[in-house]
Every structure is written in structure tokens, then in C-alpha cells.
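Peer 1: got a predicted structure plus its sequence, pasted below:
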Amino acid sequence: MIKSIKIDTATKFVVLLGFISLFSDMTYEAARSINGSFLRLLGTNGTTVGIVAGIGELFGYGLRFISGYLADKTKKYWLILMTGYLLNLFSVPLLAFAGYWQLAVVLMITERIGKALRTPARDALLSFGTQKMGRGWGYGLHEAMDQIGAIIGPLLVSAVLFYRHQDYSMAFGILVFPAFIAFSILLICKYLYPKPENLEIKTTSIVSQGFPKKYWIYILAVIFIAAGYVDFPLIAYHFKSKALMSDSVIPIFYAVAMATDAIAALIFGKLFDKIGIKTLLLAILISAFFAPMVFLGGFYWALAGMIIWGIGMGAQESILKAEIAEMIPSDKRGTAFGSFNAAYGLFWFAGSAVMGYLYDFSLKGLILFSIAAQLIAASVIFYLIRRQTQKS
């Protein structure tokens, strides 16, 4: 009876965090679905879009090491979370007033900084709630709810752009409503669960000064995944530049990818609880070849490529984090998630900058770079699986 109550309570906590993410993603993923075409409208080129996307991810992930470390040291999870969400959510509607690409870039990067502040603390809180329900399923469920918002948001701004004749100011401005709802649910969650770390049953563990070797090998795979994964603003820029579709259809393609992301997160999350890290290898091999479909194909090949792109994103947002929660003790998870995200962001930035440059000068070079990085990541994960098998 006590165990079932604990499972119930933990599940409700994960679902509440899921609703926060749902409305948050409705806000900033809607913006991200049109950021590339918006920057194109304001007069930028492919290299600039790639670098801006990369800088955004550099801040969005690089600063997570600091915020994760602070979360572990201070245990002020909710304070860090609220500060991050304020920046993350409310910089988005302000894009409605950005008449120059430089101002738009500042707001886009501010949104990423906010996400950097709040994500390690959020992931640590999630790890407390997912112990009883299964790491993979817990993170997968959260990611699926997250992506419901990531589907609704792009569809919302797509409708605004269609019915308001490409009115980007209205499209960004309307996002103040889901931003307000997300922050309100966050305040409710804090009130109901002031000490969420108590949801996890503490186990006796050997105290160590650092992370296990397996963690750093795992990070090596992560950086190749990040470096070779094309950010959507560059994909959106390509769609607009090649006139593959109208501006109002671009967010719909993003919504399709996010729907795929949600389904993939649930499937791979459940699979992770059964076969572990082998699930990640499968996901990488499936998603490694999205680039030629997106950048060389016509309308329908591009759509198929976005579905495969969504499968990879779903795996990255669920399995990658679930594996860290499994291998790292609770008192170090904020730092572990922060280090993981910092490495991910640094190489996402480097990869985005390289691929933005390659887009302007060698589209085939971009595609080869993306595929090669994913296959190297798959090789590292295969090595980890072999290493794990030999030890058991």
C-alpha cells in the first residue's frame, strides 16, 4: 500500500512537470519553428542563421554545467527553475517587437539562456520522480507531453501566419498565453512538492570524487550526436530558400517532427527499461540518414526526412537522460546533467556553425558531415555495449 502511494505521488509529480513542459514547448518551439524564416525575412543569410542557431544552443547547453552544479550545491531547485522559466518563456512574445535581425537574435539567445538555467534542475527533479515508474518510461512520458506542446505551438503560429498573411508579430505575440499558463503551473507544482527529492528512495552508495569512466565514454558519443544533428532553423531556412513550401507550411513540418518525437520518446523509453543503452544504438542508426532526404529531396522526401529527424530527437530527449539517471547517484545528478548538456551544447554549436557554412558552399559536404558524425556516435555506443557485456 505504501509503495503504491509513493508510485502514485511520483507519477503525479512527473505528469505535473510534463504539463509545465507542454505549455513551455507550445511557447518556445512555436517560435523556433519560424525563427529561421523570420531571420530570412529580416535579411540574413544561411551562414548567419547557422551561427545564430549554434550560439543559441551554445548558451542553451553550455551554461547548464554551471546551473547544474549550483542546483547540486544549493539544492535551490525551484528558485533556479523559476528564474530560468521567466527568461525562457517571456523573451519569446517580445519577438513580436523585433524589427531588426540583431534584436531578434538577442531575444532568441535570451530564450536559450533561460532554458540553460532551468533544465539541469528540472532533469534532476524528474530523476527523483522516475525511480519507481522506470527511468526510460518516466523520461519518455515527460518528453511525449513536452512534444504535445511542441506540436500545438507550431500549428498555432502556422494558422496565424496563414490567416494573418505572414504577420510574424501576431504569431509571436499570441505566445504570451501559453507562457503565462506554464509559469502558473510551475508555481502550483512548487507549492505541492516543496521537497521533491523525498520522492526517491535513497540507497547506500560508495562515495566517489568523480564520475565513472563509462560516463565520459558516453559523453564522447553524445558530442558526435550533437555535432551532426542539423538544427531546425537551418532546415527552415533551406525550405524557404528553395521555395519547397509556403511559410505557413514550414511550422507544420516541424509539428510533424515533434509528433514523431513524442511517439518515439514513449516507444524508446519503454524499450530502454527492458534492454538499456542498446535502444540508443537503434535510434541513432534509424535517424542517421535524415540529412539527404531533407536537403536533397522534394516536398515528400523532405517530409519523410523530418519524420526520421523527429525519431532521433525523441531518443535524444528521453534515452540520453534516462541513462545518466541510471549511472549517476542522486546527489551528483545536477552536475552530471549540466556537464552532459554543456558538452552537447558546445558541439551542437560547433556542428551548427560548420553545417551553416557548408550549406552556403557545399550541400553534399553538409550531408556527409552529418551522417559521419552520427555513425561515429553509433560506434562509441556499440563499444559501450560490448564493454558492458564483457563485464557482466
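Peer 2: Sure, I can see it.

Peer 1: use CA for all of it now, contacts and neighbours both
Peer 2: OK.

Peer 1: show me the helices in the stretch 51-200 of the chain, by range?
Peer 2: Using DSSP state H, counting those that start in this stretch, the helices of the stretch 51-200 of the chain run over residues 64-74, 77-90, 101-130, 135-163, 168-173, 176-192.

Peer 1: next, format these as TSV and append distance to Val256 and mean neighbour count.
Peer 2: Formatted as TSV, these follow (distance: least, Cα to Cα, whole Å; neighbours: other Cα atoms under 10 Å):
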stretch	distance to Val256	mean neighbour count
helix 64-74	28	22
helix 77-90	23	21
helix 101-130	23	24
helix 135-163	7	25
helix 168-173	19	20
helix 176-192	20	16
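
Peer 1: tell me which of those helices lies nearest to Gly210.
Peer 2: Taking Cα to Cα, helix 64-74 is the member of the helices of the stretch 51-200 of the chain nearest to Gly210, at 13.0 Å.

Peer 1: what about the residue nearest the centre of the chain, which SS state?
Peer 2: The structure's the chain has its C-alpha centroid closest to Glu317; by Cα atoms, centre = their mean the separation is 5.6 Å. Using DSSP: H, G, I helix; E, B strand; the rest coil, the structure places Glu317 in helix.

Peer 1: how about it, what does it touch?
Peer 2: Contact analysis of Glu317 by Cα atoms under 8 Å, 6 or more residues apart in numbering lists Tyr139, Gly140, Glu143, Ala265.

Peer 1: who touches the first one in this structure?
Peer 2: Neighbouring residues of Tyr139 by Cα under 8 Å, 6+ apart: Leu126, Thr130, Ala265, Gly269, Glu317, Ser318, Ile319, Lys321, Ala322.

Peer 1: can you pull the buried residues of the helix or strand containing the third one?
Peer 2: So the one you mean is Ala265. Under the criterion of DSSP states H and E, Ala265 resides in helix 250-275. Going by neighbour count (16 or more other Cα atoms under 10 Å), the buried part of helix 250-275 is 250-273.

Peer 1: continuing past that helix, what's the next helix or strand?
Peer 2: Later in the chain than helix 250-275, the nearest helix or strand by DSSP H and E is helix 278-287.

Peer 1: burial of Phe361, as a residue count?
Peer 2: 13 (other Cα atoms under 10 Å).

Peer 1: which one is Tyr359 nearest to, not counting chain neighbours?
Peer 2: Leu366 (6.2 Å; Cα to Cα, 6 or more residues apart in numbering).

Peer 1: what about versus this one:
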Amino acid sequence: MSNGRLLSPWRAILGFGLVSLAADMVYEGARSITGPLLAGLGASALVVGLVTGAGEAAALLLRLVSGPLADRTARYWALTIFGYGLTAVCVPLLAVTPFLGGAGLAVAAVLIVSERIGKAVRSPAKSALLAEAAGAVGRGRGFAVHKALDQVGAFAGPLLVAALVAAGGVIWPALAVLALPGVAAMILLVWLRHRFPAPPAREPSDTSVSTSLPRTFHWFAASAGLATGGLVTFGLISYHASETGRVPIAAVPVLYAAAMAAGAVAALASGHLYDRWGARVLYALPALAAATPALALSTSTAAIVTGSLLWGAAIGVQDSTVKALVADLVMAPRRATAYGVFAAVQGVAALVGGVLAGALYEQSLTLLAVVFAAAQLLSAVLLTVTLRMR
């Protein structure tokens, strides 16, 4: 490969962003309608919480394996491509579940979790590649620009789904159409692979790199885990919105698209402020997450919309600026491992939080809001500990 074919850091960031844009059209388009899809297949609120929570747990916990594997083998690109491939296949297959009778719910649950496994496989490797590029331009801005492009796809996918559901009155054709951006993402990813080199593998004899992760990283992982577990899933929000009749099923993807747009704005703003003010901007995450349940799970349409926007903003900060701090806390040869461990902590929290939210939803919405707000308060306390140790 000649140097003339290599991409500059900003162009590499834009390339990764365009891949995420296309891929997000696929899995965020499907995610926007997951609640109503599962409800239509016979799922209860508890089952929706369990499936979506298990999916997020798989997307996060399995990175504990894929992250160290990426650092040890330096096969960052292979893992990235394989993970995106799983998403491109599993989401369109959800279109067949309404035709499978009693097996439809089980198959849908397997496909939803399998798609999230694809996320687990690719994310540490992709984040390490992105951190490498963003280091030259400012990690806050680099991750923020990538996330903003990612959110464009997360906005467009649900809008496409909403239009198709509104036109046909059923969900499955919209899921089938999502195969198209999946193919586009894979083509772009293969092109990008030949124009941006992966970081080299760490030699076993290299003693300059510690085999352990810093204490500040572990404190921050605990803080982020509480923030993740205390943030209700959109699957439960959309279930509540559609089952209460406050938001028509065809409008649920539009609501999700609006949340993704809020996430893009939050990512850009928090990333810019991170490079200027430092990590204290991350206090916004527990604040946003704490306010979400009381609004998004209310009986007011306006409050549900407002809560969904706050949820999207929290996701935007969580998936961009949070990763910038991880990269600043951990040396480059251990970053994929760090992202894997970090996500594993979030995965445990996501599973517990998803099941807890589903159970509390059926018992008391007030108690749900109080418990999740307490989790965010503790998250903010641990973030304070992290920043004081730096």
C-alpha cells in the first residue's frame, strides 16, 4: 500500500462516520420499532425489558472477550468487518418473524440479541481504530463528529421505517428494506480498510505497557455502569408509548429519530466542551438519564416526547464523549481491552437495569423513577472520585 492512498486523520474519521451512518440506518431503524414488534408477537412488558436488556448486555459484556482479542492479535479490521456483517444480516431477517407463528417471538429475540453480539464483536476494535485517528485532531471533537454522523443514520433509519409502516400498516416490509443500507455499509467498510492502517500488535516483551488498567479507569467504568443501568431502554419507552395509545405505532420511529437527532447535538456539544473544559462535562450524563423515566414513562404525550429527547441526548454523550475519556485514561496498546472491560461493566448494568425496569414498570412507575434517579446520583459521585484521582 502506498502512502498516497492513506487517509488523513479527519478523512478517516469521516470514513468511519459514514460507515456508522449506513449501519445505524439498519440497527437503529429496527431498534425504533422493537417494542411494537415484540408486542405484536405476544411479548409482555417484562419480556420486552428482558429481550432489550439482554441484547444490550450482549452488546457490552462480550466486548470483554473481543477487546483483548483485538489488542492481542491486532486484527482490528477483521473483527470490525465481521461485527458489522452480523448486523447487516440479522436485522433484515426480523422481517420473517411475523410469519413464523408461535415461534416468531423466540426467533425475533434471538435475532435481536445476535445483532447486538455483532455490536460486541466490532466495537472495541472500531473504537481503537477511531481513537488512533482522533488522537491527532482532539479526541473530544473526533469522537463527537463520528457520533454526529452516526446519529444522522440513527435519524434517517427510523424515519424510513416510519414512512414504510405508515404506508403499509405493517412492520415487516420496513425491516426487509433495511438490507440496503447494510450492504452499503459493508462496501464502504471494505474500501476504508485499505486506506487506514490498524495499530500494530503489542509485543509480549514490551514492558513499557502495563498489563493492568489504571485505577481511575475502573472508577470511571463503575460510574458509567451505573449511568447505563439507570437509563431505561427505548424498547420500554416505545412499548409504553404505543400501549398507552399516547403515540401511534407509525409515529414511534419518528419519536426515535427525534431522540437520535438530540443525541447528535448532545454529542457535538459535549465533545467540543470536553476538549475545552475537560471531563467534568460528563456530569451531564447522569443528569439527563435521571430525568428520563419520570417524563418518558408518563401519561402525557408532551412529556413522553420530552423524555425521549432527553434519553437520546444521554445516549449521544454516552456513546461519544465517554469514550474520549476512556482513551485519555488508557495507553494506546491497551485501549481495545479497556473498551471491552468498560463495556462489560456497562453490559452487566444494562441487563440488570433492563429487567429491573420491566419489573418495576408493571409494579410502580414512581418507584421506577426514584430507583433509577438514585442510580444516577451514585454515578455522579463515582465520576467525582474519578476526576479527583486523575
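Peer 2: Good, I have the coordinates. Computed from a predicted structure; not experimentally measured.

Peer 1: as TSV, the contacts of Glu317 of the first structure with distance to Ala288 of the first structure would be great.
Peer 2: Putting the contacts of Glu317 of the first structure into TSV (distance: Cα to Cα, whole Å) gives the following:
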residue	distance to Ala288 of the first structure
Tyr139	22
Gly140	21
Glu143	21
Ala265	17
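
Peer 1: give me the helices and strands touching the helix or strand containing Ala12 of the second structure, please.
Peer 2: Following DSSP H and E, one finds Ala12 of the second structure within helix 9-31. Helix 9-31 of the second structure is packed against helix 76-93, helix 104-134, helix 139-168, helix 179-193, with contacts defined by 3 or more Cα pairs under 8 Å, 6 or more residues apart in numbering; DSSP states H and E.

Peer 1: quick one: map Ser364 of the second structure onto the first structure.
Peer 2: Aligned counterpart of Ser364 of the second structure in the first structure: Ser362 (TM-score structural alignment).

Peer 1: what distance do you get for its match to Met355 of the first structure?
Peer 2: Noted for Ser362 of the first structure: a distance of 9 Å to Met355 of the first structure, by Cα to Cα, to the nearest Å.

Peer 1: so for these two, which sits in the more crowded spot?
Peer 2: Shown here are Ser362 of the first structure and Met355; by other Cα under 10 Å, Met355 has more neighbours (30 against 12).

Peer 1: now the corresponding residue of the second structure for Ala350 of the first structure: which helix or strand?
Peer 2: Using TM-score structural alignment, the partner of Ala350 of the first structure in the second structure is Val352. Using DSSP H and E, Val352 of the second structure sits within helix 335-361.

Peer 1: that helix vs the first structure, average offset?
Peer 2: On superposition with the first structure, the mean distance recorded for helix 335-361 of the second structure (mean Cα distance after the TM-score superposition for the first structure) is 0.6 Å.

Peer 1: elements contacting that helix?
Peer 2: If contacts are counted by 3+ Cα pairs under 8 Å, 6+ apart, helix 335-361 of the second structure sits against helix 45-61, helix 63-73, helix 104-134, helix 215-229, helix 321-329, helix 365-389.

Peer 1: outside of the first one, which residues touch it?
Peer 2: So that's helix 45-61 of the second structure. So helix 45-61 of the second structure is in contact with 35, 38-39, 109, 112-121, 233, 235-236, 239, 340-341, 343-355, 357-359, 361-362, going by Cα under 8 Å, 6+ apart.

Peer 1: how near is Asn198 of the first structure to Ala10 of the first structure?
Peer 2: Separation of Asn198 of the first structure from Ala10 of the first structure (Cα to Cα): 10 Å.

Peer 1: what about these two, which has more around it?
Peer 2: Remark: of Asn198 of the first structure and Ala10, Ala10 carries more neighbours, 24 against 12, as counted by other Cα under 10 Å.

Peer 1: the more buried one contacts Leu125, correct?
Peer 2: No. Using Cα atoms under 8 Å, Ala10 of the first structure is not in contact with Leu125; the gap is 10.4 Å.

Peer 1: can you tell me how far the aligned residue in the second structure for Ala304 of the first structure sits from Leu378 of the second structure?
Peer 2: Aligned counterpart of Ala304 of the first structure in the second structure: Thr306 (TM-score structural alignment). Here Thr306 of the second structure is placed at a distance of 24 Å from Leu378 of the second structure (Cα to Cα).

Peer 1: what's Gly305 of the first structure in contact with, if anything?
Peer 2: Contacts of Gly305 of the first structure (Cα under 8 Å, 6+ apart): Phe290, Ala291, Pro292, Met293, Val294.

Peer 1: out of the residues you listed, who's nearest Ala30 of the first structure?
Peer 2: Nearest to Ala30 of the first structure out of the contacts of Gly305 of the first structure is Val294 (Cα to Cα; 20.1 Å).

Peer 1: in what helix or strand does that closest one lie?
Peer 2: Per DSSP H and E, Val294 of the first structure falls inside helix 290-296.

Peer 1: compute the number of surrounding residues for the equivalent of Pro248 of the second structure over in the first structure.
Peer 2: Counting by TM-score structural alignment, Pro248 of the second structure corresponds to Ser246 in the first structure. Close neighbours of Ser246 of the first structure, defined as other Cα under 10 Å, add up to 12.

Peer 1: which ones are touching the closest residue to Ser246 of the first structure other than its chain neighbours?
Peer 2: Leaving aside its chain neighbours, Ser246 of the first structure sits nearest to Lys240 (7.3 Å; criterion: Cα to Cα, 6+ apart). Residues in contact with Lys240 of the first structure (Cα under 8 Å, 6+ apart) are Ser37, Ser246, Asp247.

Peer 1: what helix or strand is Lys240 of the first structure on?
Peer 2: Under the criterion of DSSP H and E, Lys240 of the first structure resides in helix 232-241.
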